[in-house]
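A.B. asks: Have a look at this fold, sequence not included:
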């Protein structure tokens, strides 16, 4: 019985950090816009191109998730400090991975994604060429 209680206590202790994010109050700029309309417009343009990691591919500008609010706060704070939007995007990509950005970056690892359709088209053309050749030889002899 003691082992079961100890196991239950351990599971509850591990589950607490997972819910801690939702219990904190929102960051100051999560729902409050910047006072300068030009800076807010710049922040909005950037936030529309960043993906909420908790939602189903929703932009952080539209998401009500606490994590999206924290990301909006970071974007607005950094824009207000004069940081370049692309530098902010790079920081978020470094922190959360490529998935956070709707604008994928060209990296050498991605070349197979662009080469694969060309290789498939080339193979299809070669197969069709061979099939038409064989059909042409059969057609000439009859």
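C.D. replies: Cool, the structure landed. What you are looking at is a predicted structure, and each value in this text was computed from that prediction instead of being measured.

A.B. asks: When you work out contacts or count neighbours from here on, use the C-alpha atoms and nothing else.
C.D. replies: Fine.

A.B. asks: Tell me the secondary structure of residue 26, please.
C.D. replies: coil (DSSP: H, G, I helix; E, B strand; the rest coil).

A.B. asks: ok, structure two:
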């Protein structure tokens, strides 16, 4: 019985085209890997792409990632820059669409403020604790 199930599974997987199992196997967007003709627009697009995190890779910017999702995001950034949108508006649009996490530079409000203030608060706490330790020893 197990052999029959195993054989049926293997035959079923063999019948499914491998392209349909690949993640992001759709066509690559036109502007994903093609630079804009205007150098100033391409520079602005590149700056935005380096400030946005790939939601598929999670550790790379969309400018550095080879993931299909990053290609889609790069094409969207370039298209919006070519349409005349400002970099800040594009960044905000991406944050609204994918969440605050997509930005490598969190806003200085709400939870973003805590991220900016945490290193300073931890440093102050460490200095306060070190001061207490040195006072007791002397």
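C.D. replies: In hand now; what should we look at? This is a predicted model, so every value here is computed, not measured.

A.B. asks: Could you check which residue of the first structure pairs with residue 136 of the second structure?
C.D. replies: If you follow residue 136 of the second structure across to the first structure using TM-score structural alignment, you land on residue 130.

A.B. asks: Just give the nearest non-adjacent residue to the alignment partner in the first structure of residue 82 of the second structure, would you?
C.D. replies: Under the alignment (TM-score structural alignment), residue 82 of the second structure maps onto residue 80 of the first structure. Nearest non-adjacent residue to residue 80 of the first structure, counting by Cα to Cα, 6 or more residues apart in numbering: residue 39, 6.7 Å away.

A.B. asks: The helix or strand containing that neighbour: average distance to aligned residues in the second structure?
C.D. replies: Using DSSP states H and E, residue 39 of the first structure sits within helix 37-47. Its aligned residues in the second structure lie a mean 1.3 Å from helix 37-47 of the first structure after superposition (mean Cα distance after the TM-score superposition for the first structure).

A.B. asks: Give me the buried positions along that helix.
C.D. replies: 39-40, 42-44, 46-47 (16 or more other Cα atoms under 10 Å).

A.B. asks: elements contacting that helix?
C.D. replies: For helix 37-47 of the first structure, the packing partners by 3 or more Cα pairs under 8 Å, 6 or more residues apart in numbering; DSSP states H and E come out as helix 66-80, helix 85-96.

A.B. asks: Just tell me the aligned range of it in the second structure.
C.D. replies: With TM-score structural alignment applied, helix 37-47 of the first structure matches the range 39-49 in the second structure.

A.B. asks: What lies in contact with that stretch?
C.D. replies: Residues from elsewhere that reach stretch 39-49 of the second structure, judged by Cα atoms under 8 Å, 6 or more residues apart in numbering: 35-36, 61-63, 74, 77-78, 81-82, 87, 90-91.

A.B. asks: ok so, going back, I'd like to know how many residues surround the match of residue 136 of the second structure.
C.D. replies: 12 (other Cα atoms under 10 Å).

A.B. asks: how near is residue 40 of the first structure to residue 15 of the first structure?
C.D. replies: Plainly put, residue 40 of the first structure is 37 Å away from residue 15 of the first structure if you go by Cα to Cα, to the nearest Å.

A.B. asks: next one: the longest helix out of those in the second structure to chain centre, how far?
C.D. replies: If you go by DSSP state H, the second structure has its longest helix at helix 111-137. Here helix 111-137 of the second structure shows a centroid-to-chain-centroid distance of 30 Å under the convention Cα atoms, centre = their mean, to the nearest Å.
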